[in-house]
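Visitor: The sequence isn't on hand, but the structure is:
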């Protein structure tokens, strides 16, 4: 019976007659009663075994023509029995040229290919097969589904070239990204990126399916290119290309202009610059500059002997690879420059530190000497103050014990003489005037003795002496001085100085302020003794006091400032024309802590 017939797959073409029809009693094919004659369904003889009874040939044909897949059917003689319109287009032949003819005659390139192997396997195993295969004559990848039947083989196939190319592109990009990542890691871990050029370029050349590469670096202190790494060259070619002058060959031009050069169909080129490339037998060639920070470090070239053009994706990979190399090389060079700068900076810092230590020692020595000199100056200032005070006391004693006694004796004698004359009935105006002058002299002598060395300063301290000074200013100069002071203010040696300062400042009020009222404040804290004299008089410009330093000054403030500075104190002046004056003197405790004065 027909259904029990086995296909002959031992040879490429079956010798069995083609079972295109199944004869019936009236010589017609069974097509569900829809076909009247076998000739009308010759192309669809495989439908009977496909279980399509009840459908007309027209309906089946319509379905097959409407599907997007290409379709053809083969009988056991490998002859085409049906081809839809999509199949015609993909196979590149008309239906009339295919029907009834063996597939291996029409497509001899398929003999021995996977197409034949899979078709035969489907018929032998009686099982469907699914595979993808490239058909070189069509330059197309096909996805094929072949189903065996009792009348032959039904084949559905579709063009998957775009998909395969996309997958291959993804795989290729994955490999290239992996190559770039690996190269980046190698460059980062290398002490000298130049030393990795040979290994990196070897791997890149494999991925690019190239036959040669040349990596040039610009020599230090020169514009010449030196061949640093290469592959695919003979010894003679390598020796010839070992060193290039600026502008020599393709690499020399790229190094000068900083732009890549791509050559297609090199063997047909007549450009003299490409002579070396032609001699290498290359058909396509590309040279890229190694540029970092707008500086050309060298060039890298790849060439192939198997094709006349390099693809755009290959050129992009070369460019990315060249950029990686240039950046890594410049980064390492920058690190080396930075290391040298850091070393120089460290050496400079060490020298500077040594100079600072030496200068610090000098300053320490100078400061110690200055401290000693200041201590001597302070001691001298105290000695001068004490000497001045002793001299004042001596003069006060001379006035009190000698001059005043003489004046008192003279006044006594004059008074006696006046009394005697009055007793004798005579009167002398001259004696009365002499008596008055002697009285005034005694008063002046007594006042001068108190001013030179007030006994109250030695007996009761600075606070009481300042109150006496306020009363004295009122008696002698008609100035009302408001006193606010503590009883315990300063040591005796400093008290004499501060008393003299207060007297000088109050005399300045009398002479220059133009007012008859002033305020005197004295206070002691843990750090200092402070005396302030203020008024609401005419005032003055403090800058003039600064400008008068070293000159004779009517106010006497520069002299006070200098003596206060010797004691480590400070003189503050707050004054303005027409705004009154406030002068504060501060002496630190203990007075041995002295420094520069501040004059405000």
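Guide: Arrived safely. Note that the structure is predicted; figures quoted are calculated from it, not measured. Numbering: from 1, shown residues only.

Visitor: going forward, measure contacts between C-alpha atoms and count neighbours the same way
Guide: Will do.

Visitor: Next, count neighbours for the nearest residue to residue 564 once chain neighbours are set aside.
Guide: In space, and not counting its chain neighbours, residue 564 is closest to residue 570: 6.1 Å by Cα to Cα, 6 or more residues apart in numbering. Neighbour count of residue 570, defined by other Cα atoms under 10 Å: 26.

Visitor: same for whatever helix or strand residue 157 lives in, what does it pack against?
Guide: Using DSSP states H and E, residue 157 falls within strand 152-159. Helices and strands touching strand 152-159, by 3 or more Cα pairs under 8 Å, 6 or more residues apart in numbering; DSSP states H and E, are strand 70-74, helix 114-125, strand 140-149.

Visitor: ok, 10 Å please
Guide: Contacts defined by 3 or more Cα pairs under 10 Å, 6 or more residues apart in numbering; DSSP states H and E place strand 152-159 against strand 70-74, strand 80-83, helix 85-91, helix 114-125, strand 129-135, strand 140-149.

Visitor: Comparison target, given below:
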């Protein structure tokens, strides 16, 4: 229907007459362009902006095709009509406020406007003209929708980051699921969520967290069997279950949630490495379906929770296994310690018990030799010598075992004295000359210093040197030499006394060098069978050296001999008295000790 005076408001006559309206438009939009009215009309008809002009009576004086399309009219049906009569779909009060302000105050302004159903969004601009106002707008619906989607994507990304970060750093992720799911619930515009975790002992699903259910429903759904209801089916089949349009459904598994007003329900399995650890479900009372984006978010959250729960359970299982291993190891160590204690106690007791009969045997031998020595035949003397030799061998073994038990129990005591180490070493060497001569071995003593008084336990030092000499003489062939040397050497920045025992024996294989100082270790049966022993002499010698604050080092080459070096601190307490010096020259005592250490050999009595 054509308006009255329609010709007056036709666009072509309007611009061809160069009316004051066109002049106003030119000032606002096309100032100093030089375009004709026809050019302007063609331009306005080609743009995607809605463009209209209104006179002071609020009548349309021009409307381009885009504006007519947006308003739902043909252009010719709008020209000359009052704007308020053609805006059924907009809020006239809100639009009118902006238009009147521009008309009255003669100022340009911009504003945003949503249609009443919020299906469309427009960015609007109003400018005063000579005869009224110019209004143009842009349909920003797609832009706003994209902006909204970007904002939603950012919110979702932030939400997933928060969920992942909190689950990853928590030692008890099951305790924070409710707090995290409330945020997911809010994002999805859901009103209910339910989280079940697998109880492996009962082989059932137990409710861990939920929201939106009354107490009666919570109690009813606290435990679920595999396959029961939607969550039970999800756990049994390890697949997602989605129920939509529930209020119109007759599925028996949805009966419970249908009675609670739920319209859409989605349950995801919590699966990690093929193992179900629980389920996570979200439900809505407002919408009948979930978008693919909503379902993707639910799955992502479910996967993160499955990883966290499985991680903690795996760590807990590994920790329990580790604790069990530690417990078993502690029990094994305690049993081993107790076994060692019992063994040491037994060795100590049996060693003491051996000493008594040995003392009786020695007394009997001495009595026989003293009372009827001249009456004994050569054969009888040989038997007595054998008895003495084996008794000394047993005494050496008993003494060594007693020392081992004292070391293990921490009861080994030291009797420190200031002693001339040169004189003591020379006397010990001389005490074993009889054993060296028996094998036609040359025994030498060399010292680069005449006298050196140091703090030492005399008995322990004698045992050390006698053991080294015993090994050197026993394993050196006839006609060769054993040399005892004494000198001052620097070790780890300190000057120390160095006592060396060098022999020309068979030597020790390189692969055996690491174990020669271990208890009950013998280098090789082919070597050790040449002399009796149980492999504890070198162990004790090294231990005694360490107790004296020193160190023992061994070097050897097969076929060329061995070199054992004993390093002792060059320390002293007081000046050695003359009585002390004399006490060291007890050759009979040293010879008795040497006989025990050399009991494997059979010297002439």
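Guide: Right, received. Where do you want to start? Since this is a predicted model, take the numbers as computed values, not measurements.

Visitor: what's the angle from the helix or strand following the strand holding residue 157 of the first structure to strand 129-135?
Guide: For strand 152-159 of the first structure, the following helix or strand on the C-terminal side (DSSP H and E) is helix 161-189. Inter-element angle recorded for helix 161-189 of the first structure and strand 129-135: 70 degrees (by axes from the mean of the first three to the mean of the last three Cα atoms, to 10 degrees).

Visitor: which of the residues in stretch 228-242 of the first structure are buried?
Guide: Within stretch 228-242 of the first structure, the residues scored as buried using 16 or more other Cα atoms under 10 Å are 228-232, 238, 241-242.

Visitor: so what's residue 238 of the second structure closest to, chain neighbours aside?
Guide: residue 269 (5.7 Å).

Visitor: And the one you found? What does it align with in the first structure?
Guide: By TM-score structural alignment, residue 269 of the second structure lines up with residue 289 in the first structure.

Visitor: would you say that match is within a helix?
Guide: No - read with DSSP: H, G, I helix; E, B strand; the rest coil, residue 289 of the first structure is strand and lies in no helix.

Visitor: unless I'm mixing things up, residue 438 of the second structure is touching residue 477, no?
Guide: No - with contact defined as Cα atoms under 10 Å, residue 438 of the second structure does not count as touching residue 477 (11.5 Å).

Visitor: Find the residues that touch each one of those two.
Guide: Residues touching both residue 438 of the second structure and residue 477 (Cα atoms under 10 Å, 6 or more residues apart in numbering): there are none.

Visitor: Now the closest residue to residue 194 of the first structure other than its chain neighbours: which helix or strand?
Guide: With sequence-adjacent residues excluded and distances taken as Cα to Cα, 6+ apart, residue 194 of the first structure is closest to residue 329, at 7.0 Å. Assigned by DSSP H and E, residue 329 of the first structure belongs to helix 312-398.

Visitor: now for that helix, which elements pack on it?
Guide: Where contact means 3+ Cα pairs under 10 Å, 6+ apart, helix 312-398 of the first structure is packed against helix 161-189, helix 197-208, strand 284-292, strand 295-304, helix 404-423, helix 429-452, helix 492-508, helix 557-566.

Visitor: Any chance of these in JSON lines with distance to residue 533 of the first structure and mean neighbour count as columns?
Guide: Converted to JSON lines, those look like this (distance: least, Cα to Cα, whole Å; neighbours: other Cα atoms under 10 Å):
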{"stretch": "helix 161-189", "distance to residue 533 of the first structure": "77", "mean neighbour count": "14"}
{"stretch": "helix 197-208", "distance to residue 533 of the first structure": "87", "mean neighbour count": "18"}
{"stretch": "strand 284-292", "distance to residue 533 of the first structure": "75", "mean neighbour count": "25"}
{"stretch": "strand 295-304", "distance to residue 533 of the first structure": "76", "mean neighbour count": "25"}
{"stretch": "helix 404-423", "distance to residue 533 of the first structure": "34", "mean neighbour count": "15"}
{"stretch": "helix 429-452", "distance to residue 533 of the first structure": "19", "mean neighbour count": "16"}
{"stretch": "helix 492-508", "distance to residue 533 of the first structure": "7", "mean neighbour count": "19"}
{"stretch": "helix 557-566", "distance to residue 533 of the first structure": "13", "mean neighbour count": "20"}
